[in-house]
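**Q** Below is the structure, and that's it, no one-letter string:
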C-alpha cells in the first residue's frame, strides 16, 4: 500500500539527513514529507536539497511554528489530497527507530482477524511489553508514564502509550475522524487522535519500540504542552462519563 512518512521539523538541520536516509533504507517504497515550520537554522533549505536529490522526498514549508499538531494536520491534508493509503507520524530527532516502520505499515495493511475491522492505527509504543526508553532522566520517565496512566484512567481506554508520536494511520480512518475539528498540540494531539480512532470503532494496535532520546539539538517539550494535555484530558474524561462520547475541541 502507498505510504507517506510525515516528518515535522523545527531546527533539525543536523538530524534530518540521517533520519531521512534511515527511512529510505528501511521502507524504500514509501514517500517522505518534511513539514518545516520556517526553521531559523536552515532546516528548510536542507529539506529542499534532499527533495532535489530524491523524488521520493517532498517538503511542505509553513510560515511559522504553530505546534506539532498543526504540522501533522497540514501533512495529513497534503497526503490525503495525493491519495496515499497509509500516513505515518515520525519525529525528526532520531528518537523513533526507522527499522520498526515495516512492522507499523504491516499492522494497518490488513485485518487482524478475517472479516473484522482492520486496525485504524498502529502505535510504536514505549510502554508495552518489549518496549523501552534509552537515555531519559527519571523525571521524563515519570512524566510519560504518569501522563499515559492518567489518560487511561480519565478516558477509560486501554492504550498503554497514547502520547506516542510514532504511529501509522489508514487514510480512510483519518478522513472519518473529523480532523477539521482537531485543535490540540503536543501530547494532547496524540491522545486526541487516539481517542477519535477508538470512538470511530477502529482497533488500535501497539507495537513495542526502543525510543532513544535525541543526541543532537533541543527537545521541544515544555510545561505548557503538559498542562494543555492534563486540562483537555480531564475535560474529555468528564464528558465521556457524563455526556456524549465525543472528543472535545475546546
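**A** All right, it came through fine. Bear in mind the structure is a predicted one, so any value in this text is a computation, not a measurement.

**Q** Please count neighbours and contacts with C-alpha atoms only from this point.
**A** Fine.

**Q** mind checking the longest helix of the protein?
**A** Longest helix in the chain by number of residues, with DSSP state H as the criterion: helix 223-242.

**Q** looking just at contacts, which helices and strands does it meet?
**A** Other helices and strands packing on helix 223-242, by 3 or more Cα pairs under 8 Å, 6 or more residues apart in numbering; DSSP states H and E, are helix 138-155, helix 186-199.

**Q** take a look at this one as well, against the first:
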C-alpha cells in the first residue's frame, strides 16, 4: 500500500487536549497519509485546534458538524469524504491515544492482502493496559455476544483501530447503517459482508486525558443492535457470509 492514497480518519468530541498531540504523531508514523478529523461541534474547541494544525500542514483537514452527533454518522461522513476524494485506503483510530499511532503502519501494510485490517486486542492473547478485570470481562463478553448474534467471526469485532480499502467501503450503502454509537463497528463489518479481514495484534491503553463517551444510550444501543443483525441474518435465510481469513502473501479482492 506504499503507493496508495491514504486517509487517516479521527472522530472527535471534546478531545482538544489529545488531538493537538495525536495528529503530529499520526503524520510521524504515516507521513504519506492525510488526516481528516470529523468533529461534532465540540464545545472545548477541538475543531479550532485542528484548524490551527491544518494551517501549518496541508495534509490536515477538519469537518465540523453542526446539529449532528454520533460516532457512527461521523465515521460515515469521513468515509464518504474519502471515497469522493479518491483515497485508496482509510485508517481509523480513537482520538484519546488508546490506539498507538506507531501501530498504524502495521494496519496499512496488512491491507496489501486484505480488504479490512483490525487492530486486535485479543488476537494471540490479551493486550490491554489500565483495565480492571471487570472491564476486561465486559469487553470479552461483548465480543462473544456480537459474534453469536451477528455471525461475525472476528476475534475483536468492537475494535475501532482499523484499516479499510476504500473500494470495499464503496461497494456498500453506508447510509443503511443507522447506529450512532460504537455498535457501528460490528455493524459495519456485518454490512461489508464477505470481505477479507486480517486481525493485527496491538496493545490497547485506556485513555489518560479527557472523558469517556460511553453513555447509557451508547451501552443500550450496543446491547440491542446485535439483535437487529440477528434478525437480518434470519431474513436472509442464511448465515451472513463470514470474513475470509487471509493467508500470508495472499492478495486482497481489489488491488
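**A** Sure thing, it's come through. Quick caveat, the model's predicted, so the values are computed rather than measured.

**Q** Of all the helices and strands packed on helix 223-242 of structure 1, which one is nearest residue 54 of structure 1?
**A** Distances from residue 54 of structure 1 to each of those were compared using Cα to Cα; the minimum, 29.7 Å, belongs to helix 186-199.

**Q** who's in contact with the closest one?
**A** Taking Cα atoms under 8 Å, 6 or more residues apart in numbering as the criterion, the residues outside helix 186-199 of structure 1 that touch it are 67-69, 120-121, 151, 162-165, 173, 177, 182-184, 203-204, 221, 225-226, 228-229, 232-233, 245-247.

**Q** quick one: which of those residues sit in helices?
**A** Of these, the ones assigned to helices by DSSP H are 68-69, 151, 173, 225-226, 228-229, 232-233.

**Q** In these, find the pair that's most separated.
**A** Spatial extent of these (Cα to Cα) is set by the pair 173 and 226 at 26.7 Å.

**Q** So which bits of stretch 62-72 of structure 2 are buried?
**A** If you call a residue buried by 16 or more other Cα atoms under 10 Å, then stretch 62-72 of structure 2 has these buried ones: 62-64, 69-72.

**Q** sorry, back to before: of the helices and strands packed on helix 223-242 of structure 1, which is nearest residue 34 of structure 1?
**A** Using Cα to Cα, the nearest of those to residue 34 of structure 1 is helix 186-199, at 17.7 Å.

**Q** in structure 1, what residue sits furthest out from the centroid?
**A** For structure 1, the residue at maximal distance from the C-alpha centroid (Cα atoms, centre = their mean) is residue 242, at 29.1 Å.

**Q** mean deviation (superposed) between the longest helix of structure 1 and structure 2, please.
**A** Mean deviation of helix 223-242 of structure 1 relative to structure 2 after superposition (mean Cα distance after the TM-score superposition for structure 1): 2.1 Å.

**Q** okay, now the aligned partner of residue 157 of structure 2 in structure 1: neighbour count?
**A** Applying TM-score structural alignment, one finds that residue 157 of structure 2 aligns to residue 162 in structure 1. Burial of residue 162 of structure 1 is recorded as 29 neighbouring residues (other Cα atoms under 10 Å).

**Q** Contact partners for residue 162 of structure 1?
**A** The neighbourhood of residue 162 of structure 1, defined by Cα under 8 Å, 6+ apart, consists of 148, 151, 190-191, 194.

**Q** Over to residue 90 of structure 2?
**A** For residue 90 of structure 2, the set of contacting residues under the criterion of Cα under 8 Å, 6+ apart consists of 6-9, 79, 82, 163-166.

**Q** And residue 22 of structure 2, by the same measure?
**A** 95-97, 101.

**Q** Kindly report the same for residue 203 of structure 2.
**A** Residue 203 of structure 2 makes contacts with 99-100, 120-121, 127-129, as judged by Cα under 8 Å, 6+ apart.

**Q** now that we have those, which one has the most neighbours?
**A** Neighbour-wise, these (other Cα under 10 Å) top out at residue 120, 26 neighbours.

**Q** on that earlier part again, measure the residue farthest from the centre of structure 1 to residue 235 of structure 1 for me?
**A** Distance, residue 242 of structure 1 to residue 235 of structure 1, using Cα to Cα, to the nearest Å: 11 Å.

**Q** what comes up buried for stretch 9-22 of structure 2?
**A** With the criterion 16+ other Cα under 10 Å, stretch 9-22 of structure 2 contains buried residues 9-20, 22.

**Q** wait, I meant stretch 19-29 of structure 1
**A** Buried residues in stretch 19-29 of structure 1, counting neighbours by 16+ other Cα under 10 Å, are found at 19-20, 22-24, 27.

**Q** so it corresponds to what in structure 2?
**A** Aligned using TM-score structural alignment, stretch 19-29 of structure 1 spans residues 22-32 in structure 2.

**Q** swap in stretch 202-217 of structure 1?
**A** Aligned by TM-score structural alignment, stretch 202-217 of structure 1 falls on residues 195-210 of structure 2.

**Q** Which residues belonging to the matching stretch are considered buried?
**A** For stretch 195-210 of structure 2, the buried set under the neighbour-count rule, 16+ other Cα under 10 Å, comprises 195-205, 207.
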